[in-house]
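> structural data only, the sequence is not supplied:
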């Protein structure tokens, strides 16, 4: 956002205010990507290895940047004005000049004041981790709801950063209709962004109400929902496609999936479930993003089970699982049953394996979604989990309830069927309490049943 801007609210739309790209030739790589320096500050030298910037390097690449240099600073606590010490800031400015970069990316959330002060000294843009993640999400959003959610999160982030050294925004100037007497340009920007945030929030409320209607419709139907959750780039979409035969985008890049996708999955002897592919988590996920994606994350909250997918070939696989657990706790999903799925065993040459506890409940499955090894073990584990939710019933159907009978054969495991003299049908079947509640609500159901197992 520069000095050339419109003060009309209808035109005050920031599609991607933190997007990388579209910079001068001096700050771009030969392939047109923006040149960047990535920076991390750790509390002690034991944590100062170059590997601490590996994830930020991937994030920057996903946003379209070319990382030209890295810097790891050791300091017990950040400096209030510039986050890093004076010497490190000078060293950073030298790196920016030598590599002709146009953006410095920090692996931390830094304050607007720190961001402005560093920009003054290094003479280029400064982006923190939250801003970088928001930029990636803006590039990945495809649905209307996703775009609204990203724009809302971006504006909330940007509203705290309107002090970016824009001296022209501090001048007081009256206006016709838009500006009050003596209102500065900066105050006008804040007010316009506030109005845009309220507009987006209102539109999202309407979209959320539609999503809630669809969710309630699914809940009325006797179908359980299983959500894939995990760290970004763990292979969730590849696993989703392998299980359902869908063609959801699966790519070896961070946040390849943003908008949730749902497909039907038939489990042997356990009926039909809905499998949901969700956005990947990452450590230090911006709170504004979690708030803006509340309705999307609620799909996870309404799941019967969670498949926590982990890239077992990654050196930090244990750490990423803990980060995912933290996010699940933050959104209130920590009490939903979890089946751990350790993916990408083909990269470490491990054999597929399913682990059960002493009660016969599956706890984890090791597989490769890419090669298909272990998918059968996962299907069996899911069927076992679902069967634990089922009870055995004997029900009686009226002679004219053929359509209801057909639907029960689709949704339940039918163990036995007999016919009475009057044409009524008696079925022994295994079904969940959800399915039983649905059955009781059907108009052509006689209401005769007993639990036999």
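On my side now, so go ahead. Computed from a predicted structure; not experimentally measured. Numbering: from 1, shown residues only.

> C-alpha only now, for contacts and for neighbours.
Will do.

> after the host helix or strand of residue 240 comes which helix or strand?
Using DSSP states H and E, residue 240 maps to helix 236-244. Using DSSP H and E, the helix or strand that directly follows helix 236-244 along the chain is strand 261-267.

> contacts for that following strand?
Residues outside strand 261-267 that contact it (C-alpha atoms under 8 Å, 6 or more residues apart in numbering) are 243-244, 246, 248, 272-278, 379-380, 382-383.

> the structure to be compared is supplied as follows:
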């Protein structure tokens, strides 16, 4: 069962319903009915009006529904009242996302983050009228003092678990920071993939790294962060980081719980914002990603670090494809570079890799050198291990070159070309 509250939004109602359906499928629920419910004025007690509550209740009864999911945030009181009215369990969008996260987490860090978010969510639900909450019980040491109510004990026990998990996560964070410092010594710049869930990040990650990360047409197919080394066209090496997908109305405490994972994004040299450009709500999805980046303290309009990757161009018809290619070639409102690709077919990926390398090499010094035109091997080495910015013939027949060289190749560059290298020029 899926009940959708389409409260004042720019999103397409059908797309919202499709996404809600996809969330349910992500944990293999058998969806018996979907009921789109536009809500102009949310009711404090039940979110929906009395007539709609009754109508949905009839559907719940007829379809023998065990679980009703409201694709909107519910207050504990709204959740309790809807459960009473429909005589079935009710969870909201946050609860459903937590269930998906719990099923997807594979690493210890991922499981800890999910458990922390779930406990904080549970703690906020402790106003519900569970049957045992009105009982009083005496204390036995850790169970609390005489007269402590069950709800107080539950809240205290939840807080103790939260404190313990936060301490465990802090240790994980210190280990991750250590690994990050070790990578800086290499150094390999980090290129982070971000985007709306199911935008194709993991498929793109697999294509670029020849890895085998779980990639499926499912919301939140990837939850735990994955890092792989990639080699760019001129030999520059980087670390590519795949991250959890973002989604609309992602609760702040969920973003906070996954902040340690998302620190790879915060510290990345380049952020690839992957968009499903074939999706009818692609603009709204991009806005949602921008909102999460802001929560992480990042500027979504940072033209120096962010490249928009318009993925799934293979799913777009010819006329719109041409329009998107023309649009991508123009200056974006935020000034970001835009690349049109298909992670499935490989279209546009060489250009994307070249754009990444240009960004990474752009902060490195430009060297001038002269080269004998007969030194074909020397010239080929420069093209393989760096970026040849300018090349022209001198009056004496020598080649005059302006080049940027990948960091890891600088020692060989100086050994090989020696006195032919002039002092680095100022950055372009």
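Now that the structure is in, tell me what you want to look at. Everything quoted here is computed from the prediction, not taken from an experiment.

> out of the contacts of strand 261-267 of structure 1, which is most surrounded?
residue 277 (26 neighbours; other C-alpha atoms under 10 Å).

> returning to that earlier point: which secondary structure elements does the helix holding residue 240 of structure 1 sit against?
strand 224-230, strand 261-267, strand 271-277 (3 or more C-alpha pairs under 8 Å, 6 or more residues apart in numbering; DSSP states H and E).

> let's see 10 Å
strand 224-230, strand 261-267, strand 271-277, strand 305-311, strand 338-343, helix 375-388 (3 or more C-alpha pairs under 10 Å, 6 or more residues apart in numbering; DSSP states H and E).

> reformat these as CSV; add distance to residue 322 of structure 1.
Shown next, in CSV, are these (distance: least, C-alpha to C-alpha, whole Å):
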stretch, distance to residue 322 of structure 1
strand 224-230, 10
strand 261-267, 24
strand 271-277, 20
strand 305-311, 10
strand 338-343, 12
helix 375-388, 22
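
> on that earlier part again, what range in structure 2 does the helix holding residue 240 of structure 1 sit on?
The aligned range for helix 236-244 of structure 1 in structure 2 is 201-209, by TM-score structural alignment.

> list the buried residues of that stretch.
Across stretch 201-209 of structure 2, burial judged by 16 or more other C-alpha atoms under 10 Å covers 201, 202, 203, 204, 205, 206, 207, 208, 209.

> how close does that stretch sit to structure 1?
Here the mean offset of stretch 201-209 of structure 2 against structure 1 after fitting is 0.7 Å, by mean C-alpha distance after the TM-score superposition for structure 1.

> that older thread, residue 438 of structure 1: which of the helices and strands packed on helix 236-244 of structure 1 is closest?
Residue 438 of structure 1 lies closest, by C-alpha to C-alpha, to one member of those: strand 224-230, at 12.4 Å.

> distance from the chain centre to that closest one, please.
Centre-to-centre, strand 224-230 of structure 1 and its host chain are 12 Å apart (C-alpha atoms, centre = their mean, to the nearest Å).

> check contacts around residue 174 of structure 2.
180, 260 (C-alpha atoms under 10 Å, 6 or more residues apart in numbering).

> please identify the helix or strand for it.
Counting by DSSP H and E, residue 174 of structure 2 is part of helix 150-185.

> now the buried residues of stretch 201-209 of structure 2 as TSV including distance to residue 222 of structure 2?
Formatted as TSV, those follow (distance: C-alpha to C-alpha, whole Å):
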residue	distance to residue 222 of structure 2
201	9
202	7
203	10
204	12
205	11
206	12
207	15
208	16
209	16
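
> so of those, which two are at opposite extremes in space?
The farthest-apart pair in those, when distances are taken by C-alpha to C-alpha, is 201 and 209, at 12.0 Å.

> tell me, what's touching the two both at once?
With C-alpha under 10 Å, 6+ apart, residue 201 of structure 2 and residue 209 have no common neighbours.

> not counting stretch 238-246 of structure 1 itself, show me its contacts.
Against stretch 238-246 of structure 1 from outside (C-alpha under 10 Å, 6+ apart): 227-228, 236-237, 247-252, 261-266, 274-278, 309, 341, 343, 367-372, 375-376, 378-379.
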